[in-house]
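Enquirer: Sequence plus predicted model, see below.
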Amino acid sequence: MEEVEVVVAHHECATLRVGDVFLKIDADQARTDVEVGAMTMAPIPTPEILWRKPPVLALAALPGTALGRLGEPSTASSAAWAAAGAAVRKLHDAPLPPRPGRAGRGLDELAADLDGECEWLVTNGVLPADLVTRNRQVAEAALRPWTPVFTHGDLQIAHVFVDGDEITGVLDWSEAGQGDALYDLATLTLGHEEHLGDVIAGYGTDVDLDVIRAWWSLRSLLGVRWLIEHGFDPSSPGCEVDVLRSRM
């Protein structure tokens, strides 16, 4: 009999693995609608949808292994990281999905969220004020006009699967939509700055590296409270707090 593995679980959603099937349970069916729609539109490999019966979406497991994990050294080759960059470029060149995604928030909304999170981090003594202030300054470079592209919106390395040097698929499309291309590239390389050159080489066009670094700070500042409140530890080695410290 197959064992049930809890891949991730918090009060918003949970993902279970049973053999070669992933069961995604989400109380917000709008997120699942976005995920299914994005996987249908995406020009890169995605998991096969086996069935959907709200609140459960069943997906086939992808072959290969994840490109890596935040906070852990990646064992994937430079060619695999470059292949990930090429896959992201193919996604960004595809026709736009119908609505903004996580990477498509307006600049005023994003700046307001950033100010609120920075105040919370300092007021509650979660992070030193100088660390927050410095990263807030770095993050400013991301708050600029951008041309919308088809973004994944949560392109963590754990969501990108490889077999050798080839991309076998990308998971978790619930945040997909129109957004800032450099947000995806920053999310993919968060905590793995040593592979940024490989990703950009695969992406195949010049990008503003200062904006990618700004997104590392911005994404980390916005993520710390959410991670704490959902039972994760952003201060684990190599994770968000270390990313913020690396900007000092």
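Expert: Looks like it came in fine. Numbers count the residues shown, from 1 in each chain.
Enquirer: CA atoms for contacts and neighbours, from now on please.
Expert: OK.
Enquirer: residues near the closest residue to residue 111 other than its chain neighbours, how many?
Expert: With CA to CA, 6 or more residues apart in numbering as the criterion, residue 111 has its nearest non-adjacent residue at 7.4 Å, and that residue is residue 143. Per other CA atoms under 10 Å, the neighbour tally for residue 143 reads 16.
Enquirer: what's the answer for residue 229, then?
Expert: So residue 229, with other CA under 10 Å, has 11 neighbours.
Enquirer: Tell me where this protein has strands.
Expert: In the chain, the strands defined using DSSP state E lie at 4-9, 13-18, 21-26, 49-53, 56-60, 65-66, 149-151, 160-163, 166-170, 177-179.
Enquirer: Tell me which residues touch the residue nearest to residue 111, please.
Expert: Residue 143 makes contact with 107, 110-111 under the criterion CA atoms under 8 Å, 6 or more residues apart in numbering.
Enquirer: And the residues you listed, which of them are buried?
Expert: Buried subset of those (neighbour count, 16 or more other CA atoms under 10 Å): 110-111.
Enquirer: what about the closest residue to residue 171 other than its chain neighbours, distance to residue 136?
Expert: Of all residues not flanking residue 171 in the chain, residue 159 sits nearest, at 4.8 Å (CA to CA, 6+ apart). Distance of residue 159 to residue 136, given as CA to CA, to the nearest Å: 27 Å.
Enquirer: Return the distance of residue 11 relative to residue 30.
Expert: 16 Å.
Enquirer: who touches residue 114 in this structure?
Expert: Applying CA under 8 Å, 6+ apart to residue 114 gives the contacts 136, 218, 221-222.
Enquirer: Closest one of these to residue 37?
Expert: For these, the minimum distance to residue 37 (CA to CA) is 26.5 Å, reached by residue 222.
Enquirer: and the comparison structure, right after this:
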Amino acid sequence: MKEEVEVVVAHNERATLRVGDVFLKIDADQTRIDVEVQAMAMAPIPTPEILWRKPPVLALAALPGTALGRLGEPSTASSAAWAAAGAAVRKLHDAPLPPWPGRSLDEIVARLDGECAWLIENGVLPTDLVTRNRQVAEAALRPWTPVFTHGDLQITHVFADGDEITGVLDWSEASRGDAMHDLAILTLGHEERLDDVLAGYGADADLDVIRGWWSLRSLSAIRWLTEHGFDPSSPGCEVDVLRARM
């Protein structure tokens, strides 16, 4: 049977295609690919095998198993698999720091406030919804001890086979960052799974900060998602995450 080309994700910044058991990542910004390759080499947890690289394309072998789930859909992964994801994140956070920095607190605050203003000025969301979540987000806006973070730890990037984590994808946002950010992105829209994740992660999790990152991430992402063909108002997605804080 002839293999087909599956478009996994595509927008004007980058695209990922799948052909059989090979993923082809195409990115106009080679800095992101450089970070991804370095981060996967440093990460102490399973990552995809790099098959070859010829800019602007990076070819990766498919991971066994399936993703923990998708935003806006119930996850069918077991509690043990979610706990294993938490344990993997802890192992990453305990690893030596990557040599490159992440976003500064000032950069994050400036981006958040700019996005909040845009949401209100353009009538995208009610003012009280934005204002309340901006207040919740304040908990995340504090100094943190940097750790090795994935940076974009969406559940679609974490693969499991049964109760075992088989690998983590998409390391282009990896950097020195806030540990609670990774935990928040992993559980965004799946708050009922946070206890499972923390059972594997262990101590030192701050629930208020995690909730702050849920609000911060959602507020900051809505414009980008809308402009790139995604719908943050779909059930269970970013707008519902914001409404849950009310």
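Expert: Sure, I can see it. Note that this is a predicted model, so its numbers are computed, not measured.
Enquirer: Just give the TM-score of the two.
Expert: Overlay of the two chains. TM-score (TM-score structural alignment, normalised by the length of structure 2): 0.99; 245 aligned residues with a CA RMSD of 0.6 Å.
Enquirer: before we move on, the earlier item: show me what the residue nearest to residue 111 of structure 1 lines up with in structure 2.
Expert: In structure 2, residue 143 of structure 1 lines up with residue 141, judged by TM-score structural alignment.
Enquirer: how far away is its match from residue 134 of structure 2?
Expert: 10 Å.
Enquirer: Show me the helices in structure 1, by range?
Expert: Under the criterion DSSP state H, helices of structure 1 are mapped to 29-41, 78-92, 107-123, 129-139, 181-189, 196-203, 209-229, 240-245.
Enquirer: for those, which one ends up most surrounded?
Expert: Compared across the helices of structure 1, helix 181-189 shows the largest average neighbour count, a mean of 25 (mean count of other CA atoms under 10 Å).
Enquirer: helices and strands around that helix, which ones?
Expert: If contacts are counted by 3 or more CA pairs under 8 Å, 6 or more residues apart in numbering; DSSP states H and E, helix 181-189 of structure 1 sits against helix 78-92, strand 149-151, helix 196-203, helix 209-229.
Enquirer: After superposing, tell me the mean distance of that helix to structure 2.
Expert: For helix 181-189 of structure 1, the mean deviation from structure 2 after alignment is 0.2 Å (mean CA distance after the TM-score superposition for structure 1).
Enquirer: so that helix matches what in structure 2?
Expert: Under TM-score structural alignment, the match for helix 181-189 of structure 1 in structure 2 covers residues 179-187.
Enquirer: re earlier: among the helices and strands packed on helix 181-189 of structure 1, which is nearest residue 15 of structure 1?
Expert: Nearest of these to residue 15 of structure 1, taken as CA to CA: helix 209-229 at 16.7 Å.
Enquirer: Not including adjacent chain positions, what is the nearest residue to the residue nearest the centre of structure 1?
Expert: What sits nearest the mean C-alpha location of structure 1, by CA atoms, centre = their mean, is residue 154, with 2.6 Å. Sequence neighbours aside, residue 175 is the residue nearest to residue 154 of structure 1 in space, at 6.2 Å (criterion: CA to CA, 6+ apart).
Enquirer: Please work out how many residues are found near the one you found.
Expert: With other CA under 10 Å as criterion, residue 175 of structure 1 counts 21.
Enquirer: Ok, the one 4 residues further on next?
Expert: The burial count assigned to residue 179 of structure 1 is 27, neighbours taken as other CA under 10 Å.
Enquirer: same thing with residue 163 of structure 2?
Expert: Neighbourhood size, residue 163 of structure 2 [other CA under 10 Å]: 15.
Enquirer: corresponding residue for it in structure 1?
Expert: Counting by TM-score structural alignment, residue 163 of structure 2 corresponds to residue 165 in structure 1.
Enquirer: what's the nearest residue to its match once chain neighbours are set aside in contact with, if anything?
Expert: Excluding the flanking residues, the one nearest residue 165 of structure 1 by CA to CA, 6+ apart is residue 80, at 4.2 Å. By CA under 8 Å, 6+ apart, residue 80 of structure 1 lies in contact with 67, 162, 164-167.
Enquirer: Produce a PyMOL select command limited to the buried residues of the residues you listed.
Expert: PyMOL command restricting the contacts of residue 80 of structure 1 to the buried ones, with burial defined by 16+ other CA under 10 Å:
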select buried, resi 67+162+166+167
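Enquirer: Of the contacts of residue 80 of structure 1, just say which sits nearest to residue 183 of structure 1.
Expert: Proximity of the contacts of residue 80 of structure 1 to residue 183 of structure 1 (CA to CA) peaks at residue 67, which lies at 18.0 Å.
Enquirer: That closest one reaches residue 163, doesn't it?
Expert: No: using CA atoms under 8 Å, residue 67 of structure 1 is not in contact with residue 163; the gap is 9.1 Å.
Enquirer: residues shared between the contacts of the two?
Expert: By CA under 8 Å, 6+ apart, no residue touches both residue 67 of structure 1 and residue 163.
Enquirer: and the gap between the residue nearest to residue 165 of structure 1 and residue 68 of structure 1?
Expert: Residue 80 of structure 1 is 11 Å from residue 68 of structure 1, by CA to CA.
Enquirer: List the contacts of residue 187 of structure 2.
Expert: 154-155, 193-194.
Enquirer: Residue 179 of structure 1 versus the aligned partner of residue 122 of structure 2 in structure 1, what's the distance?
Expert: In structure 1, residue 122 of structure 2 lines up with residue 124, judged by TM-score structural alignment. Distance of residue 124 of structure 1 to residue 179 of structure 1, computed by CA to CA: 31 Å.
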